[in-house]
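Visitor: pasting the sequence and the predicted coordinates here, then a few questions.
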Amino acid sequence: MAGPTFADIARAAGVGTATVERVLNGRGGVRPATVERVLAAARSLDYPRRLPDVHRGLLRIEVILVRPETTFYRRLSRAFERIAATLDPVVRVHRTFADEADPPAIAALIASGDRRAGLILAVPDHPAIRAAVEGVAPQLPLVHVVTRAHPTLGELVAIDNYAAGRTAAHFLARMQGRLGGLVAIGHPIYQVHRERLRGFSDCLALRPGGLDFRWIGFGGDDARRCGDLVHRALETWPDLAGVYNVGAGNRAVADVLRRHPRGAGVFCVGHELSDATAEALRDGAMHIVLDQAPEAQARRAIDLMLSRLGLLTLPVDTTPIRFVTVTAESV
């Protein structure tokens, strides 16, 4: 069977045959973004000729993340780094950390960079960020990791956060040995935190009385603030029975529960396995950790991107990533 023609590649890439000829013969004069689109189309059609060396490394996937100081995002970043080392040299994965508290700067990062072939985002939702996503989505593949930066544009790789919240409530209601008040600590700028809190609340509402969900504290994923909120809850409600920490700050939460005279009687559920949460599980300051497997999320995001670029022909699973329940017995 004859191989693909320049016309076939041109149709797949949405360009003219003259542009395809210039790219595949290495004659220059073509915008980098268009070169990337033509090369992706050629590979997806199994173009038999070796592509010019001058174009190798041009398929640049940019990953924008936040909060490098947190264990979760460090794990996510390292996972992207390890996966990138296994890819064909034609594909480069570039990671950039942005300031979570500066949405306009994140939006500027999203809007810039005309040499990239695809964009992977692990950033919060904000009007400026949504507008930036709307500006780039028509030009390149877009994948969100962990949480959506836009409600409809791009594909999402994440756990089922509503189910994670329900799971936290299930364990707390089944395993807590006494009745009393419950509190949750979260970060309102993240949709995933809101989904976890909704699942937590909905699950508890269906259970008989005895555990009273009293309060949601907004710790902003700041360790000191999260610890202070748990201390305030312990001082406010002597019958405090459980704490659900929806995001970061587990080390500070566990430290408060260790030090406070009533902390030992509080059942604590948190997210993300780390050295701090593993230690807290072993010494009883925490009881359940729900880990959202950032390594699996990075792998899925890269696979989706390669598929959209025509470099992966096998179908990619789009169901939610399975989160992992960790206890003292499994760390």
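Guide: Yep, it's here.
Visitor: from here on, just use CA atoms for contacts and neighbour counts.
Guide: Will do.
Visitor: how close does residue 53 get to residue 23?
Guide: Residue 53 is 11 Å from residue 23, where distance means Cα to Cα, to the nearest Å.
Visitor: do residue 224 as well
Guide: Taken as Cα to Cα, the span from residue 224 to residue 23 is 55 Å.
Visitor: show me which of the two is the more surrounded one.
Guide: Counted by other Cα atoms under 10 Å, residue 224 and residue 23 do not tie: residue 23 has more neighbours, with 24 against 14.
Visitor: for that one, give its distance to residue 163.
Guide: From residue 23 over to residue 163 (counting by Cα to Cα), the distance is 48 Å.
Visitor: name the residue closest to the centre of this structure, please.
Guide: Closest residue to the average C-alpha location of the chain: residue 146 at 2.3 Å, with Cα atoms, centre = their mean.
Visitor: another structure for you, compare them:
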Amino acid sequence: MAQDKENTERILRPLPTLSDVAQAAGVALSTASKALNGQGKLRPETRERVLEAAKQLGFRPNDLAQSLVRGRSFTVGLLSTDNYGRFSIPLVTGIEDALVNAQISVFLCNTLGSPEREQQHLDSLLAKHVDGIIVTSDRTNSRAPIDLGKLDLPVIYAYTRVEDPNVLCILPDDEQGARLAVEHLIKQGRRHFAHITGPVYFEAVQLRAKEMRAVLGEHDIPFTERRVLSGAWEESWGYEAANILLDRDPLIDAIFCGSDQIARGVVDGLRERGIRVPEDIAITGFDNWEVMATAVRPPLTTVDLNLHELGKLAGTRLLQMIDGQRPTGIERVPCSLVVRESSAAQSKSIQTKSKIQQREA
């Protein structure tokens, strides 16, 4: 009971004010204000006495008032449409890593894909006098720029882009990532490729497919468009597409998938048909969504978008813009390949040929 009473009294106790700090430190109100805001020419011992009094009283300055004095709020906004956090969470950790030494905090706002909600969050961030804004999404497709009115505020688009050459957009290098996956499969001795991917209106889908064709052409590996299947970003589509593909062409020995979710469905479909991964068909995914990629049996070789590094670069570029620089254009972050068991080297050629013959029969 005594503890409950103490907690209640602590809750009801009024917050200490600047006047309380000045009185405790034995200085004028204006002197206390200058000491806490790092302003004015004060003796070091006076400033230290005020800071110590503030600490003892638990005084917290009004951030908005301080931002008006300093011309900086030491906060930035992150506007995201990623409802599940699959892309925004790695991004925000990278952004925070880049900003932590500058003592800048990040306000994460989920717009749920609603223009009205986005504007509401944007108005709130501007009212807080944030030093900059990073806009991100769950896809890299082009979007409309945010409306800042006449404000000259640093803005970066990360894992999304706008059609404005005067704006900085930071994206993963989808073409380079696709090249890593396809060249890896070629090095494993694979020559009969297929591609199961997401909706064709995604820019990433177009870029990855284009680069796959280019790499196969460089190695004189024939490829037919009948081996490209596009559908939803879902396991069920991967499962369905794997069966469609093998009914069309049982000679396939490598499938480059457009996402880890699709790849997991593909592996399930192959298993049900008695086709071994990777002995008969090697599989690669895209995203390196670890909870998905490591749950596949066998674990999935996949392209990592390096979203943490992308976020870190976005945070670094935003700091540069806050300091007066104005980088523009599109900057792409290299992907990396995480090799797991789904793409291991083929078995002895005689075993592989035997399995192909069984599938043809």
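Guide: That came through fine. Values in this document were obtained by computation on a predicted structure and should not be read as measured data.
Visitor: quick one: TM-score?
Guide: Here the TM-score for the pair of chains, by TM-score structural alignment, normalised by the length of structure 1, is 0.66; 274 aligned residues with a Cα RMSD of 4.0 Å.
Visitor: re the thing from before, so what corresponds to the residue nearest to the centre of structure 1 in structure 2?
Guide: Per TM-score structural alignment, the equivalent position to residue 146 of structure 1 in structure 2 is residue 159.
Visitor: right, and its match touches residue 142 too?
Guide: No. Judged on Cα atoms under 8 Å, residue 159 of structure 2 makes no contact with residue 142 at a distance of 9.9 Å.
Visitor: burial measure for residue 177 of structure 1, as a count.
Guide: 11.
Visitor: you'd agree it is in a strand?
Guide: No. Counting by DSSP: H, G, I helix; E, B strand; the rest coil, one finds residue 177 of structure 1 to be coil, located in no strand.
Visitor: what sits against the counterpart of residue 118 of structure 1 in structure 2?
Guide: Aligning on TM-score structural alignment places residue 118 of structure 1 opposite residue 132 in structure 2. Neighbouring residues of residue 132 of structure 2 by Cα atoms under 8 Å, 6 or more residues apart in numbering: 75-77, 153-155, 318, 322.
Visitor: how much space between residue 132 of structure 2 and residue 76 of structure 2?
Guide: 5 Å.
Visitor: likewise residue 102 of structure 2?
Guide: The value you get for residue 102 of structure 2 to residue 76 of structure 2, if Cα to Cα is used, is 12 Å.
Visitor: looking at these two, which one has more neighbours?
Guide: Remark: of residue 102 of structure 2 and residue 76, residue 76 carries more neighbours, 26 against 11, as counted by other Cα under 10 Å.
Visitor: need the contact list for the aligned partner of that one in structure 1.
Guide: Aligned against structure 1 by TM-score structural alignment, residue 76 of structure 2 finds its counterpart in residue 61. Residue 61 of structure 1 makes contact with 91-94, 116-120 under the criterion Cα under 8 Å, 6+ apart.
Visitor: again, but for residue 190 of structure 2
Guide: With Cα under 8 Å, 6+ apart, residue 190 of structure 2 has these contacts: 253-254, 282.
Visitor: out of these, flag the one nearest to residue 215 of structure 2.
Guide: The closest of the contacts of residue 190 of structure 2 to residue 215 of structure 2 turns out to be residue 254 (Cα to Cα; 14.0 Å).
Visitor: the closest one contacts residue 276, doesn't it?
Guide: No. Using Cα under 8 Å, residue 254 of structure 2 is not in contact with residue 276, being 11.6 Å away.
Visitor: same drill for these two, tell me which one is more crowded.
Guide: residue 254 (25 against 16).
Visitor: and that one, what's its match in structure 1?
Guide: Aligned partner of residue 254 of structure 2 by TM-score structural alignment: residue 242.
Visitor: which of the three states applies to its match?
Guide: Under three-state DSSP, residue 242 of structure 1 comes out as strand.
Visitor: distance check, it against residue 55 of structure 1.
Guide: Computed as Cα to Cα, the residue 242 of structure 1 to residue 55 of structure 1 distance reads 57 Å.
Visitor: what's the nearest residue to residue 122 of structure 2 if we skip its chain neighbours?
Guide: Among residues not flanking residue 122 of structure 2 along the chain, residue 79 sits closest, at 7.8 Å (Cα to Cα, 6 or more residues apart in numbering).
Visitor: give me the neighbour count for the one you found.
Guide: Using other Cα under 10 Å, residue 79 of structure 2 is surrounded by 25 other residues.
Visitor: same deal with residue 286 of structure 1?
Guide: Residue 286 of structure 1 has 29 neighbouring residues, counting by other Cα under 10 Å.
Visitor: doesn't it lie inside a helix?
Guide: No. Read with three-state DSSP, residue 286 of structure 1 is coil and lies in no helix.
Visitor: tell me the contacts of it?
Guide: Listed by Cα under 8 Å, 6+ apart, the contact set of residue 286 of structure 1 reads 254, 267-270, 277, 280.
Visitor: pretty sure the residue nearest to the centre of structure 1 contacts residue 161?
Guide: No. Contact between residue 146 of structure 1 and residue 161 fails when scored by Cα under 8 Å: they sit 9.4 Å apart.
Visitor: overlap in contacts of these two?
Guide: Residues touching both residue 146 of structure 1 and residue 161 (Cα under 8 Å, 6+ apart): residue 192.
Visitor: the strands in the stretch 1-150 of structure 2, which residues?
Guide: With strands called from DSSP state E, counting those that start in this stretch, the stretch 1-150 of structure 2 shows them at 75-80, 105-110, 133-136.
Visitor: rebuild these as TSV, extending it with distance to residue 147 of structure 2.
Guide: Formatted as TSV, the strands of the stretch 1-150 of structure 2 follow (distance: least, Cα to Cα, whole Å):
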stretch	distance to residue 147 of structure 2
strand 75-80	13
strand 105-110	16
strand 133-136	12
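Visitor: hmm, back to that, for the residue nearest to the centre of structure 1, give its distance to residue 169 of structure 1.
Guide: Applying Cα to Cα to residue 146 of structure 1 and residue 169 of structure 1 gives a distance of 21 Å.
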